[in-house]
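Pasting the sequence and the predicted model now:
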Amino acid sequence: MTEWYERSFGEDYLLVYKHRDVQGAKREVHTMISWLELPAGAKVLDLCCGMGRHSMALVEAGYEVTGIDLSDVLLREAQNHDPEGRVAWLKGDMRNLPLEGGFDAVVNLFSSFGYFEEDTEHIKVLKEIRRVLKPGGQFIIDFLNPSYTVKHLVPRSERVDEGQRITEERSIQDGYVKKHIEIQSMDSSSSEEPRRYLERIKLYNREDFTEMLTQSGLQLEHVYGGYGDIPYDPEASSRMIMVGRSL
């Protein structure tokens, strides 16, 4: 059985999320650098790197960067943006990383977590982060803030891009935020069927993460509500950005 994330992170993902910008990634990396205080040349793993925006910003900041993702399509895009091969791009499942240890930091950004049904699967991810980190190595997990997400959920949105109508329907069900995406050609002569995708993320709160991180040999040290040292407010913050280190 194909999992939702194996279907969703393909060619259509590039269309749905084409608005994500490189300059924004550079600003976010600048903030991450101030939090981690890593020396030049430090080894950083971008876990679930997607199209590689943050990986490229990290390598430009002077770090030795590895980007890993399960999607062939997103890794292809990442490599296209890195013609000099400055980042080591790898395909892999975040629950079983094809890597040895020795990283100074692992970053997992934009809610690239909570994809699975069982808590044990998410703990596997955290244990892999712990395994590949040096003793005392640091991590950043940038996750959605559940309370804010529930309160500000936009049930439905629609737009047209590149001749395609993109409809997104969002809901909270069984402890997950779910997004159903439908993409259909605007060409009236087209007989093409709509393409439909699901995205699903489990709504873990700060207490949930603290418990799972502790079970995995990781310690949560700071939580921010956004980039730029924005304090975390459980109700008002749009993000829950967790910074800590391996025990």
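On my side now, so go ahead.

can we go C-alpha only for contacts and neighbour counts from here?
Will do.

List the contacts of the nearest residue to G41 once chain neighbours are set aside.
In space, and not counting its chain neighbours, G41 is closest to Y63: 4.4 Å by Cα to Cα, 6 or more residues apart in numbering. Taking Cα atoms under 8 Å, 6 or more residues apart in numbering, we find Y63 in contact with A40, G41, A42, K43, V44.

Of the residues you listed, which is the most crowded?
V44 (25 neighbours; other Cα atoms under 10 Å).

didn't it look like it was pressed against I68?
No - here V44 lies out of contact with I68, judged by Cα atoms under 8 Å, at a distance of 11.0 Å.

with the contacts of Y63 in mind, which one is nearest to R245?
Using Cα to Cα, V44 is the member of the contacts of Y63 that lies nearest R245, at 13.3 Å.

Now do the closest one against E84, distance only.
Distance, V44 to E84, by Cα to Cα, to the nearest Å: 18 Å.

what's the distance between stretch 26-38 and the middle of its chain?
On the basis of Cα atoms, centre = their mean, to the nearest Å, stretch 26-38 sits 16 Å off its chain's mean C-alpha point.

which residues touch it?
So stretch 26-38 is in contact with H54, A57, L58, D104, Q138, Y227, G228, D229, V243, going by Cα under 8 Å, 6+ apart.

Now restrict those residues to buried residues only.
Neighbour-count burial (16 or more other Cα atoms under 10 Å) is assigned, among these, to H54, A57, L58, D104, Q138, Y227, V243.

ok, of the residues you listed, which one's closest to I172?
The closest of the buried ones among the contacts of stretch 26-38, once distances to I172 are taken by Cα to Cα, is Y227, at 25.7 Å.

can you pull the contacts of that closest one?
By Cα under 8 Å, 6+ apart, the contact set of Y227 is E28, T31, M32.

Make a ChimeraX selection of the buried ones in the residues you listed.
Only the buried entries of the contacts of Y227 go into this ChimeraX selection, using 16+ other Cα under 10 Å:
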select :28,32
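
What residues sit buried inside the longest strand seen in the chain?
The strand that spans the most residues within the chain, counting by DSSP state E, is strand 133-144. Going by neighbour count (16+ other Cα under 10 Å), the buried part of strand 133-144 is L133, K134, G137, Q138, F139, I140, I141, D142, F143, L144.

How about the contacts made by the third one?
Translated: G137. F103, D104, A105, R245, S246 are the contacts of G137 under Cα under 8 Å, 6+ apart.

A further structure is provided below for comparison with the first:
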Amino acid sequence: MAHYLRAYQKTHTNELATAQVDGAVTLAGTPPDGDVLDAPCGAGRHSRALAASGHHVTGVDSSQDMLDAARAVHAPAGVQWVRADYRDLPFRAGTFDTVLNLFTSFGFCGDDGDQAVLDEFQRVLRPGGRLVMDTTHRDRVISELAAKNRTDVAGQAGETTWDVHSGWMHMSLLDRTDGHRSVSRIRVYTPSELDRMLVRAGFREVSVFGGLDGRPLGRRTRLVVVAA
């Protein structure tokens, strides 16, 4: 966890988190004092920004270390931290006005597990509520890997490979400060694949954008999905 937080602490500012959640709740049409689920919440930067703007926020993460990091930073009133797997959320149906899934936090559970995540997001939303997902997509990954497959983030050297047959992206990150290497993988979906999964979960209206500011989707943009 320490390596993850160090890699992004300079770029993941409070100002950026505020701009991102402002864009997300605008796309979702969230009421000014609405109930919002941030899943997974990580170290809580988006949850704190949501609470600061007046929302009632529940931040969910399966990592106790991440939740401890979230609790270690002063948060405005209105934030609740919950440890849970987002494939099996401990909330009643229709609890939230909005569900946010931000910063490429989807695709880690395999096709069936990822479908279960979307099923749960739909279940805990109130009628008329919306899910906002901010992630990457296949065309963007392929475009970036065509140019280079190495990155350097805060002293951590990264290498990424793409399996065209399975749709899995494999990432390896080496921290130059202590030699620690972390390995992860994520299933990267196309917009049409994700659309079908959302419809299967029970969502009725699905819109796609290229960012939380509502820009059009393109080959090199992010993928932002709004599902009602």
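Structure's in. What do you need? The model shown is predicted, which means the values in this text are computed figures rather than measured ones.

Pick out the most distant pair among the buried ones among the contacts of stretch 26-38 of structure 1.
Counting by Cα to Cα, the most remote pair of those is D104 and Y227, 20.6 Å apart.

thinking again about what came up before, could you dump the contacts of stretch 26-38 of structure 1 into a markdown table and include secondary structure?
Shown next, in a markdown table, are those (DSSP: H, G, I helix; E, B strand; the rest coil):
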| residue | secondary structure |
| --- | --- |
| H54 | helix |
| A57 | helix |
| L58 | helix |
| D104 | strand |
| Q138 | strand |
| Y227 | coil |
| G228 | coil |
| D229 | coil |
| V243 | strand |
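
State the number of residues packed around the residue nearest to D161 of structure 1 when sequence neighbours are not counted.
In space, and not counting its chain neighbours, D161 of structure 1 is closest to L15: 7.7 Å by Cα to Cα, 6+ apart. Applying the criterion other Cα under 10 Å, we find 14 residues in the vicinity of L15 of structure 1.

Confirm that L15 of structure 1 lies within a helix, as I assumed.
Yes - under three-state DSSP, L15 of structure 1 sits within a helix.

What's it aligned with over in structure 2?
Under the alignment (TM-score structural alignment), L15 of structure 1 pairs with R6 in structure 2.

ditto for V87 of structure 1
By TM-score structural alignment, V87 of structure 1 lines up with V79.

do the same with G244 of structure 1
Match for G244 of structure 1 (TM-score structural alignment): A227.

I'd like the distance between that match and V99 of structure 2.
10 Å.

Ok, H3 of structure 2 next?
Separation of H3 of structure 2 from V99 of structure 2 (Cα to Cα) stands at 27 Å.

Between those two, which has more neighbouring residues?
Taking neighbours as other Cα under 10 Å, H3 of structure 2 and V99 compare with V99 leading, 28 against 17.

Who are the contact partners of that one?
V36, L37, D38, A39, F121, L125, R130, L131, V132.

Map it across to structure 1 for me.
Checking TM-score structural alignment: V99 of structure 2 goes with V106.

ok, now R123 of structure 2?
Aligned against structure 1 by TM-score structural alignment, R123 of structure 2 finds its counterpart in R131.

Need the nearest residue in space to the aligned partner of T190 of structure 2 in structure 1, chain neighbours excluded.
Matched by TM-score structural alignment, T190 of structure 2 corresponds to N205 in structure 1. Excluding the flanking residues, the one nearest N205 of structure 1 by Cα to Cα, 6+ apart is P146, at 6.2 Å.

Mean per-residue distance, the strand or helix carrying V225 of structure 2 versus structure 1.
Here V225 of structure 2, judged by DSSP states H and E, is contained in strand 223-227. Compared with structure 1 after the fit, strand 223-227 of structure 2 shows a mean deviation of 0.6 Å (mean Cα distance after the TM-score superposition for structure 1).

any residues touching that strand, and which ones?
Contacts for strand 223-227 of structure 2 (Cα under 8 Å, 6+ apart): 27-28, 130-137, 191, 198, 203-212, 217.

Could you report the separation of the residue nearest the centre of structure 2 from R176 of structure 2?
Per Cα atoms, centre = their mean, the C-alpha nearest to the average position across structure 2 is that of L102, at 2.5 Å. Separation of L102 of structure 2 from R176 of structure 2 (Cα to Cα): 27 Å.

next one: S143 of structure 2
Taken as Cα to Cα, the span from S143 of structure 2 to R176 of structure 2 is 27 Å.

same check, this time on D139 of structure 2
D139 of structure 2 is 30 Å from R176 of structure 2, by Cα to Cα.

And these two? Which one has more around it.
When D139 of structure 2 and R176 are compared for neighbours, D139 comes out ahead with 17 against 12, by other Cα under 10 Å.

Report the secondary structure state of the closest residue to the more buried one other than its chain neighbours.
Leaving aside its chain neighbours, D139 of structure 2 sits nearest to R219 (5.4 Å; criterion: Cα to Cα, 6+ apart). What three-state DSSP gives for R219 of structure 2 is coil.

Can you give me the neighbour number for W168 of structure 2?
Using other Cα under 10 Å, W168 of structure 2 has 19 other residues around it.

when you align them, which residue in structure 1 goes with it?
In structure 1, the residue matched to W168 of structure 2 (TM-score structural alignment) is Y176.

What are the boundaries of the strands in structure 1?
43-47, 64-69, 88-91, 103-108, 133-144, 156-161, 164-173, 176-185, 195-202, 218-226, 230-231, 239-246.

The longest one versus strand 43-47: what angle between them?
Between the axes of strand 133-144 of structure 1 and strand 43-47, defined by axes from the mean of the first three to the mean of the last three Cα atoms, to 10 degrees, the angle is 40 degrees.

The closest residue to L198 of structure 1 other than its chain neighbours: how many residues sit nearby?
Spatial nearest neighbour of L198 of structure 1, chain neighbours left out: H180 (4.7 Å); criterion: Cα to Cα, 6+ apart. Residues lying near H180 of structure 1 (other Cα under 10 Å) number 15.
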